[in-house]
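Asker: Build the 3D model from these lines:
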Amino acid sequence: MKPAPRILFATIVLLAGVISSAAFAKPNPIVKQIARGTVGLEAQISHGYLPQNATTEVYATIDMRAHSVKLATRAPMNISLVIDRSQSMQGERFEQAKAASKRLVEMLDERDRLSIVSYGTDVTLEVPSMIVNPANRAKILAVVAGLQVNGWTNLSGGYQMGLAQVAAHKNGETINRVILMSDGHANQGVTSADGLAQLARAGLETGVSLSTMGFGLDYNEDLMTRMAIDGAGNYYFVEKDEALAAIFAQEVSGLSSTVARNARVIIDLARGVELLGLHGFTYRTKANSITVPLAEFHARQGKDILLKLSARTSTEELAPIVDIRLLYDDVASGKSVTVKAALRAVSTLDAALVEESVNASVIARIQQVEIAQSLKTAMSKYEAGEVEGAVAIIEEQRTKTRNARAKYDLDDASFERVDQEMSQASSNIQAAPAASSAGKRLRKENSARSYEIQKDSAKF
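Answerer: Prediction:
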């Protein structure tokens, strides 16, 4: 039986209303996404709404945290220890370096491989890569005990030989790391920070990460931090020689608690979005895709990426920004894992809505990274003798951060503490010549502080 005309008309009107509301439903921005796993990911963008038909600066944060996972067995380590034996190491410093090296050897076992390279003017393979079983351990310790200082500082040659040893023995199960120490300036082989960073980056592309340790007050901190960043490892400033053994223990302890290997982030930029900057990590680009190699994650380790982007919107309301994939090999399960996040803004003609949609969490991270960058820039000016310029950079950043805190209600108490750190840095710059021991210490402390803030927001 046919429905009554009135009922049929009502049905058509109802369906039309459903279709109409679906067609004209306002899209919602996605300003934050969380993906869980052994290494979790939290991605955010600075603005949920963007001006329509305009180009706007947008920031994105990618916060990655490794959980503490109970492992049936830890991953085997494949390490090369590269020791500076140049003439400047003479005396107690070299004895402490040898003692620290012995401690590292004693922390390894038959699951692990170790090679030892020493460098002065020349480079020597003191111990070719070998399994650290009891018999080999005794041989390695004897070699370390017999090391002698001589020559200049062929840092690049030492690194390249250590890299070759690790690369020759890496496999799908090993944690592959070169540990490079120095107390001076590279003056043989490749000597520029750019050139050495490029070597570290090339090593990382082969699957071998790099940690650097600078000790004393006379090494080139810019060079050592650059190599650690481009090698996706760690950087340590070791002022006191007797602290070196504890630093070695910290490094090996972290490697032994690795929960994820071969980690990398792939960031795909949406149409109309361009990369203006990526802070704290080395990366490579291809078309609209950015790859950030991250090497390993040990338990409870965090790594944070800040992206500065330019986003061009159109009359379309939905404005995709980035698609993010974090890939890694899970040590516990033995499986390859991919976690994903997608961030989307919405374009609008409502200027007030744009202002109201600002994500204060991202603004806070921007301030942290800008503080880190200002410290690094100020230390460079200080080293060049530009005391007033160095102080001005720090004070301008303090003012900028205070204004941002007031505008966006950033009430994190850590900002107060860091503001005091910056105030003290300004005072210290004016009190001590850059070439003095106090000045060298100040530069290295603040360079190390800048490095750790840019790598991990939890270190702020």
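
Asker: Please make it C-alpha for all contacts and neighbour counts, starting now.
Answerer: Fine.

Asker: Name the residues that touch the biggest helix by length in the chain?
Answerer: When every helix of the chain is counted residue by residue (DSSP state H), the longest turns out to be helix 360-383. For helix 360-383, the surrounding residues in contact (C-alpha atoms under 8 Å, 6 or more residues apart in numbering) are 44-46, 59-61, 279, 306, 387, 389-391, 393-394, 397, 401, 404-405, 408-410, 429, 434-435, 443, 446-447, 449-451, 453-454, 457, 460.

Asker: Swap in 7 Å and give it another go.
Answerer: 44-46, 61, 387, 389-391, 393-394, 397, 401, 408, 410, 434, 443, 446-447, 450, 453-454 (C-alpha atoms under 7 Å, 6 or more residues apart in numbering).

Asker: buried residues in it?
Answerer: 360, 362-383 (16 or more other C-alpha atoms under 10 Å).

Asker: Would you map the helices across the stretch 301-450 of the chain?
Answerer: Along the stretch 301-450 of the chain, the segments classed as helices by DSSP state H, counting those that start in this stretch run 351-356, 360-383, 387-408, 413-431, 437-455.

Asker: Quick check: which of those helices is nearest to residue 124?
Answerer: Residue 124 sits nearest to helix 437-455 of all the helices of the stretch 301-450 of the chain, at 29.1 Å, using C-alpha to C-alpha.

Asker: Name the next helix or strand following the host helix or strand of residue 214 along the chain.
Answerer: Using DSSP states H and E, residue 214 sits in strand 209-215. Going down the chain from strand 209-215, the next helix or strand is helix 221-230, by DSSP H and E.

Asker: the inter-axis angle of that next one versus helix 360-383?
Answerer: 150 degrees (axes from the mean of the first three to the mean of the last three C-alpha atoms, to 10 degrees).

Asker: circling back: now the longest helix of the chain: how far from the chain's centre is it?
Answerer: Taking C-alpha atoms, centre = their mean, to the nearest Å, the mean C-alpha location of helix 360-383 is offset from the chain mean by 15 Å.

Asker: Another sequence for comparison is provided below:
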Amino acid sequence: MNELGIVWVKRALLGGALVLGLSGAGIACNAQKASEASAPPEASPASMPLGNAAEAKRETLAEAAEPLKAARELAAPTRDMAGGKGRAGAGGLLAPAPAATAAPGEGAARAAAPEAAGLDPNGRFATTYRPGGGHLAAFESAVARGIVPPDGRELVSDVGARYAPSIDVPKGSALALRTDLERTRVPPGGGPVHVRVALRSTAQAPAARPHLSVHLVLDVSGSMQGEPMARARDAARALVDRLDANDDFSLVTFSSGADVRIDDGPVGPRRAAIKATIDGIREGGGTNIGQGLALGYAQAARPGIPEGAVKVVLLLSDGRANAGITSSERLSRLALDAFQGGVQTSTFGLGADYDGALMSAIASDGAGGYYYLRDPDQIAPALATELDRRLDPVATAVELRVRLKPDVKLLQVYGSRRLNDVEAARVRTIEVAADAQSAKRDGIERDRQDDAEGGMRFFIPAFSRDDSHAMLFKLGLPAGADARAIAAIELKYKDRVAKKNVVDEAPLRVAYATGDADSAASVDPSVARTIQGFAAGETLAEAARQIALGDRARAAALLSEREGILHAAAEALGEPLFLKDAARLARLRGHAGAAGGLGDPLVLAMLLETASRTHLH
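Answerer: The predicted structure is shown next:
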């Protein structure tokens, strides 16, 4: 490939063209023929959207057979911790929500209008962070049950870290902040440029384990009969065994009504009696989630619980609210009110028929985790994981703020959106509550009473130990010649290890190249990998949607397009790992044309969805 061709493909890859042309070499990649000769398109490649898939939210998957429950719930719009729309799934992971991918050539035209004006760069935006992993839980369960052949594992192996930046957390810090531009020198004419902002938390745990106040709210409706109820009892007993003698525990069960089976109090000498009560639980009746939550929150508010205790309500249900309060808004408001009083709420949806949007909303407003449990045998590990996560956040009340210079446009925030006034107010309520709880629990001075305006703001109630998160922005820069600042980035959080407030500031500066070739030569391979990782993940998710809708040809075309782009990226950016991902897409594309085995539509959709999550994580 000649120098002009390399320059063009680097701009195309980083600018986000879905249909990729290589000038000089005369190569184009599209859905019909990845190696078919073609000239570069007339439009400037640097102005094209990345993968076409991030311009709107995905549509909800069609109502397919039960094994596609995970994919349907992942595609359904649900609120994340900041109240925004995202994708909720196993283990509480919330990843960017891909949109329906346009046909080849449509994306650039569709995205041109909003990019010309830019987005409002001020206000609160939805965050996509959810702690830890867990995104392979439903898939592994399907393998264990024989729904997915074991050799499908290599097609969904966890490759997300391949696209993530390497960050060292300075000694004595709970979080590290890193910002990277896709290239160190932008074209003299300006134009679109991607910016990655990444966070990494320390592996060091807070010195003292806090007192736990755990309140299990358990669905015992008729649908829990049999194996689900047996596994729920096992999980509840295991949960009690994980608690220290001084920790508090209560148990509320609900069906058509709700009952307090075990009053709040230290586990201590009650451990055997608690487990005996759990063994006696029987199922039957409707699903009154509201009354169950109300009793659980009342137990968490009882006197005698030590100051500074970590209070958490764990809600497990396999159904939909059909008795008492059934409004999602009112039920999630209960969780928000409880969080203002110092109680977090985590939710666990079991099986194929639970209300995923409701469970996610309750967890979002309750500042807890949300888990999809495909099988009853996943209940105990999920409860244990969530209990550990309530213990180990190293930073709370985390706010990332990005202030752009007036002549810099915001073109896209991948996987996020600007929150409306109501949603922003809810986030502000959670922030104030987290500030107060930190002062009470960790002795860290309050510093969030005043709500400073300006810039894009992303709020994370708690950041787990030894975890990471990255965000990707697309900005529009003006023409220039001299190095300059384009944004100021501020990270504020409560450091639970050092017990102090922290404010880190990082100016974001760019230098201008002497020409396009000079700019293309300054590409940062790490950011290029991140861009390709997001794009590949969105393509895989959209292919899963097409399989669920019965359009195998469209799914294969999407995978072929992305496969070709990854091949070109491997050559242009010198990244051989792209070839491995391209080979994976080629194998998945081959299964799309098969009738059985991994080509079964139910199996294939799960494979594609899980592979998508490994990229977007």
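
Asker: What does the superposition give as a TM-score?
Answerer: For this chain pair, the superposition-based TM-score is 0.71 by TM-score structural alignment, normalised by the length of structure 1; 418 aligned residues with a C-alpha RMSD of 4.5 Å.

Asker: circling back to that earlier point, measure the mean distance from the longest helix of structure 1 to structure 2 post-superposition.
Answerer: Once superposed with structure 2, the aligned residues differ from helix 360-383 of structure 1 by a mean of 2.5 Å; criterion: mean C-alpha distance after the TM-score superposition for structure 1.

Asker: Test my guess that residue 67 of structure 1 contacts residue 38.
Answerer: Yes - assessed by C-alpha atoms under 7 Å, residue 67 of structure 1 is found in contact with residue 38 at 5.6 Å.

Asker: So if I had to pick from those two, which one is more boxed in?
Answerer: Shown here are residue 67 of structure 1 and residue 38; by other C-alpha atoms under 10 Å, residue 38 has more neighbours (22 against 19).

Asker: Residue 168 of structure 2 versus the aligned residue in structure 2 for the more buried one, what's the distance?
Answerer: Under the alignment (TM-score structural alignment), residue 38 of structure 1 pairs with residue 174 in structure 2. Residue 174 of structure 2 is 11 Å from residue 168 of structure 2, where distance means C-alpha to C-alpha, to the nearest Å.

Asker: How about residue 390 of structure 2?
Answerer: On the measure of C-alpha to C-alpha, residue 390 of structure 2 and residue 168 of structure 2 end up 24 Å apart.

Asker: These two - which one has more neighbours?
Answerer: A count of neighbours by other C-alpha under 10 Å puts residue 390 above the other of residue 390 of structure 2 and residue 168, at 19 against 14.

Asker: Give the aligned equivalent of the more buried one in structure 1.
Answerer: Match for residue 390 of structure 2 (TM-score structural alignment): residue 255.

Asker: Just the element for that match, please.
Answerer: Per DSSP H and E: helix 244-256 holds residue 255 of structure 1.

Asker: sorry, back to before: for the match of residue 38 of structure 1, give me its contacts.
Answerer: 201, 202, 394, 395, 495, 497.

Asker: export those to a markdown table and tack on neighbour count and distance to residue 73 of structure 2?
Answerer: Converted to a markdown table, the contacts of residue 174 of structure 2 look like this (neighbours: other C-alpha atoms under 10 Å; distance: C-alpha to C-alpha, whole Å):
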| residue | neighbour count | distance to residue 73 of structure 2 |
| --- | --- | --- |
| 201 | 24 | 29 |
| 202 | 23 | 32 |
| 394 | 27 | 30 |
| 395 | 30 | 29 |
| 495 | 24 | 34 |
| 497 | 20 | 36 |
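
Asker: among these, which are in strands?
Answerer: Those of these mapping onto strands are 201, 394, 395, 495, per DSSP state E.

Asker: Am I right that the second one is in contact with residue 496?
Answerer: Yes - using C-alpha under 7 Å, residue 394 of structure 2 and residue 496 qualify as a contacting pair, with a distance of 5.1 Å.

Asker: Name the residues contacting each of those two.
Answerer: With C-alpha under 7 Å, 6+ apart as the test, residue 394 of structure 2 and residue 496 both reach residue 206.

Asker: Pick out the residue closest to the middle of structure 2.
Answerer: residue 94 (2.3 Å; C-alpha atoms, centre = their mean).

Asker: Regarding the nearest residue to residue 141 of structure 1 once chain neighbours are set aside, what is its secondary structure?
Answerer: What sits nearest to residue 141 of structure 1 in space, not counting adjacent residues and going by C-alpha to C-alpha, 6 or more residues apart in numbering, is residue 102, at 6.1 Å. Three-state call for residue 102 of structure 1 (DSSP: H, G, I helix; E, B strand; the rest coil): helix.

Asker: would you list the contacts of residue 174 of structure 2 in TSV and tack on distance to residue 285 of structure 2?
Answerer: Converted to TSV, the contacts of residue 174 of structure 2 look like this (distance: C-alpha to C-alpha, whole Å):
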residue	distance to residue 285 of structure 2
201	45
202	46
394	41
395	42
495	46
497	46
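
Asker: So residue 189 of structure 1 versus residue 157 of structure 1, what's the distance?
Answerer: From residue 189 of structure 1 to residue 157 of structure 1 the distance is 6 Å (C-alpha to C-alpha).

Asker: With residue 432 of structure 1 instead?
Answerer: 35 Å.

Asker: go on, residue 58 of structure 1?
Answerer: For residue 58 of structure 1, the distance to residue 157 of structure 1 - C-alpha to C-alpha - is 42 Å.

Asker: before we move on, what about residue 43 of structure 1?
Answerer: On the measure of C-alpha to C-alpha, residue 43 of structure 1 and residue 157 of structure 1 end up 40 Å apart.

Asker: Between the two, which is the more surrounded one?
Answerer: residue 43 (26 against 22).

Asker: what's the mean deviation for the strand holding residue 214 of structure 1 versus structure 2?
Answerer: Counting by mean C-alpha distance after the TM-score superposition for structure 1, strand 209-215 of structure 1 comes out at 4.1 Å.

Asker: What helices and strands are in contact with that strand?
Answerer: Packing partners of strand 209-215 of structure 1 (3 or more C-alpha pairs under 7 Å, 6 or more residues apart in numbering; DSSP states H and E): strand 175-182, helix 221-230, strand 232-238.

Asker: got the contact list for it?
Answerer: 176-183, 200, 203, 224, 228, 231-239, 295.

Asker: All good on my end, thank you.
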